[in-house]
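Asks: Return a 3D structure for these sequence lines:
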Amino acid sequence: MQTKKPLIAIVDDDESMREAIKGLMRSLGFDAETFSSAEDYLGFPLLRSTTCLVTDIHMPGMSGLDLHRRLVALGTSIPTVLITAFPGEEARTRGLGADIICSLTKPFREQDLVDCILSAVARGSDGQSGKAGI
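Replies: The predicted structure follows:
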């Protein structure tokens, strides 16, 4: 019986960032899907199968923080890694809920992202992804 690979969803309006993270995730043995907007991700049929969400904070339309809030409102708790190009932005993400695993400022070290993803996957496999409160 084949075990299912963790699914990492990457939401970023920067195509080169999406593709770089997708390649990294696949090199680690994960399944990865990319989305150019939060709205596209919300329409993803396998949304509730997502093991970890990596999302940019600043995007046209719905922001990564708004996406997080929408998922919480839907009762969907997905371990999440927030990324931003604005230093200091991670301070705004504190207190958003237990499902925010990390907040990274671009450019970030590849290993920092890997560490965040591995923490999220471990949390998901332990069944510890609880409901987050805002």
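
Asks: Going by C-alpha atoms from here, please, whenever you check contacts or count neighbours.
Replies: OK.

Asks: Count the residues that sit near Glu39.
Replies: Using other Cα atoms under 10 Å, Glu39 is surrounded by 14 other residues.

Asks: got the contact list for it?
Replies: Met62 (Cα atoms under 8 Å, 6 or more residues apart in numbering).

Asks: Next one: it from Leu67, what distance?
Replies: As judged by Cα to Cα, to the nearest Å, Glu39 and Leu67 stand 8 Å apart.

Asks: and what of Lys5?
Replies: Distance from Lys5 to Leu67, by Cα to Cα: 24 Å.

Asks: Between those two, tell me which one has more neighbours.
Replies: Leu67 (20 against 11).

Asks: Would you do the same for the sequence below? I want to compare the two.
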Amino acid sequence: MCSSSPVIAIVDDDKRVLQALLELLESAGYEALPFDSPNALLDSGVLYRITIVVTDIGMPEINGFELKRILHLSNPEISVILITGRYELIEGLSADDDSLILRKPFDSSALLSAISRSCR
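Replies: Alright, predicted model coming up:
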């Protein structure tokens, strides 16, 4: 569940994707914080402010699924939106699991809609 002004963490090891998502979310009026790795987010000291995390799935060391699991251990209420260009990583997921996964490339309105749904 989100506050009226959610703070969104973006986690992606591709700096171009990270910058594009940051610009999109800021232009939509959100406070967005970029992180180039899951460890950067986990070590940042700002997790208490984060209400939504948008994270790539396919990253070295900690993938998006594992990051989601770690985040939910400390805050089960945090919303996590997973993004991926590697479709093989999401094959076989149930419809429930797939509801917060966006396949790259995705339309900006799809992400903004997912964020809006996460805040209900």
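
Asks: Quick check: TM-score for this pair?
Replies: Put the two chains on top of each other and the TM-score (TM-score structural alignment, normalised by the length of the second structure) is 0.85; 117 aligned residues with a Cα RMSD of 2.2 Å.

Asks: all strands for the second structure, in order.
Replies: 7-11, 31-35, 52-56, 79-84, 101-103 (DSSP state E).

Asks: residue ranges of the helices in the second structure, please?
Replies: Taking DSSP state H to define them, one finds helices in the second structure at 15-27, 38-42, 64-74, 95-98, 108-118.

Asks: Tabulate these (CSV), appending distance to Thr84 of the second structure.
Replies: Converted to CSV, the helices of the second structure look like this (distance: least, Cα to Cα, whole Å):
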stretch, distance to Thr84 of the second structure
helix 15-27, 11
helix 38-42, 15
helix 64-74, 9
helix 95-98, 12
helix 108-118, 12
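
Asks: how about these, which one is nearest Leu82 of the second structure?
Replies: helix 64-74 (6.6 Å; Cα to Cα).

Asks: what sits against Tyr87 of the second structure?
Replies: Residues near Tyr87 of the second structure by Cα under 8 Å, 6+ apart: Arg103.

Asks: how far away is the nearest residue to Asp14 of the second structure once chain neighbours are set aside from Glu26 of the second structure?
Replies: Of all residues not flanking Asp14 of the second structure in the chain, Asp36 sits nearest, at 7.3 Å (Cα to Cα, 6 or more residues apart in numbering). For Asp36 of the second structure, the distance to Glu26 of the second structure equals 17 Å [Cα to Cα].

Asks: who has more neighbours, the two?
Replies: Neighbour count, other Cα under 10 Å: between Asp36 of the second structure and Glu26, Asp36 has more, with 16 against 13.

Asks: Please name the residues that touch Gly29 of the first structure.
Replies: Gly29 of the first structure touches Lys5, counting by Cα under 8 Å, 6+ apart.

Asks: Now check the first structure for the residue matching the residue nearest to Asp14 of the second structure.
Replies: In the first structure, Asp36 of the second structure lines up with Ser36, judged by TM-score structural alignment.

Asks: repeat for Val80 of the second structure
Replies: In the first structure, Val80 of the second structure lands on Thr80 (TM-score structural alignment).

Asks: check contacts around that match.
Replies: Cys52, Leu53, Val54, Thr55, Asp99, Ile100, Ile101, Cys102, Ala120.
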